[in-house]
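Peer 1: The following block contains a protein sequence and its predicted model.
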Amino acid sequence: MTLAKKEQLVLDTLNEGEMPLGAYGLLDRLRGDGFSAPVQVYRSLEKLQALGLVHRLESLNAYTACNLSGDCLGSAAFVICDDCGVIDELNDAELQRDLASMASRHGFTLRRSTIELHGTCTRCAKG
């Protein structure tokens, strides 16, 4: 798969970052690389999401690169520390099957889902 230059720059920026970034945060970091308007960032993010390379974290209004090698076209789950902001992407096939089964029981075909679990990470709990 070949990404356009701007898509690759957005993906690289998300991969380099320690925290999820909003579109305007990405724009600020990429202004020197030819980005001048939010719409350019949003277009790249939409393409990257469609390819399963990027996730949108609704509760943070931010984006993060998929850390599961692009294997994220179905369901994704995240744990998010409310104290330090660290996030971790979880890969749980059983959870994905359960979600699809639950949706099916309600006459719904699940295409994708993103679950965000907020709490406190071990490091913050000890501190």
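Peer 2: The structure has been received and is ready for your questions.

Peer 1: all contacts plus neighbour counts: C-alpha atoms, from now on.
Peer 2: Will do.

Peer 1: Show me what counts as buried in the helix or strand harbouring Asp12.
Peer 2: Here Asp12 sits within helix 5-16, counting by DSSP states H and E. Neighbour-count burial for helix 5-16, with 16 or more other C-alpha atoms under 10 Å as criterion, is recorded at 6-7, 9-11, 13-15.

Peer 1: one more structure, for comparison:
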Amino acid sequence: MTAHAHPELTKNQSLVFGSLSDAGGPLTAYAILDLLREDGFRAPLQVYRALDKLVEYGMVHRLESLNAFVACAHTGCSAHGAAAFAICEQCGDVIEFTPDEALKGLNDWAGAQDFTLARMTIELRGTCGACKSKAV
């Protein structure tokens, strides 16, 4: 998804989304701030405001365990309110995926408990195939 898909993006939101899209991996809000200082960003609040809206639009996801953000790799994430990530603890690579079967099970459980889900983020931590093959 590109920033052009959301014409309502502010200049700051477009810049933050662009920095995440170009990064190829997760960035903290402070790393984004450092990247955008030449574009007029001076305070973390500017980044956090933009990130909040981008998360709301489903264009960006927050990785809770890393306290970092990534650009969404799938269109329509905001429609199903769920995201899943495999995070390599060796190289830091993050792969976004949609585990439909797991999401169905979790949604079924929530329904049986009369629990209304607002959003769901699944984070798998481990070692990617590339790092495993380097270790051999």
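Peer 2: Nice, thanks for sending it over. The shown structure was predicted, so the numbers you read here are calculated from the model rather than taken from an experiment.

Peer 1: Would you check that my belief about Tyr48 of the second structure contacting Ala29 is correct?
Peer 2: Yes. Counting by C-alpha atoms under 8 Å, Ala29 is a contact partner of Tyr48 of the second structure at 6.7 Å.

Peer 1: and the residue nearest the centre of the second structure, what does it touch?
Peer 2: What sits nearest the mean C-alpha location of the second structure, by C-alpha atoms, centre = their mean, is His61, with 2.2 Å. His61 of the second structure sits next to 55, 69-72, 83 when contact means C-alpha atoms under 8 Å, 6 or more residues apart in numbering.

Peer 1: Now with 7 Å, please.
Peer 2: 55, 69-72 (C-alpha atoms under 7 Å, 6 or more residues apart in numbering).

Peer 1: Please flag which of those residues sit within strands.
Peer 2: Counted as lying in strands by DSSP state E, out of the contacts of His61 of the second structure, are 69-71.

Peer 1: Among these, the buried ones, what's the ChimeraX command?
Peer 2: Here is the ChimeraX selection string for the buried members of those, based on 16+ other C-alpha under 10 Å:
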select :69,70,71
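
Peer 1: For the buried residues of helix 5-16 of the first structure, please prepare a markdown table with the additional fields distance to Cys81 of the first structure.
Peer 2: Converted to a markdown table, those look like this (distance: C-alpha to C-alpha, whole Å):
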| residue | distance to Cys81 of the first structure |
| --- | --- |
| Lys6 | 30 |
| Glu7 | 28 |
| Leu9 | 27 |
| Val10 | 24 |
| Leu11 | 23 |
| Thr13 | 21 |
| Leu14 | 18 |
| Asn15 | 19 |
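
Peer 1: Out of the residues you listed, flag the one nearest to Gly34 of the first structure.
Peer 2: Closest approach to Gly34 of the first structure among the buried residues of helix 5-16 of the first structure (C-alpha to C-alpha): Lys6, at 8.2 Å.

Peer 1: Okay, strands next: where are they in the second structure?
Peer 2: In the second structure, the strands defined using DSSP E lie at 60-63, 68-71, 82-88, 94-97, 120-126.

Peer 1: looking at these, which is closest to Leu36 of the second structure?
Peer 2: It's strand 68-71; of the strands of the second structure, that one is closest to Leu36 of the second structure (C-alpha to C-alpha) at 15.1 Å.

Peer 1: corresponding residues in the first structure for the closest one?
Peer 2: Counting by TM-score structural alignment, strand 68-71 of the second structure falls onto residues 62-65 of the first structure.

Peer 1: quick one: contacts of the matching stretch?
Peer 2: 11, 14-15, 20-22, 53-57.
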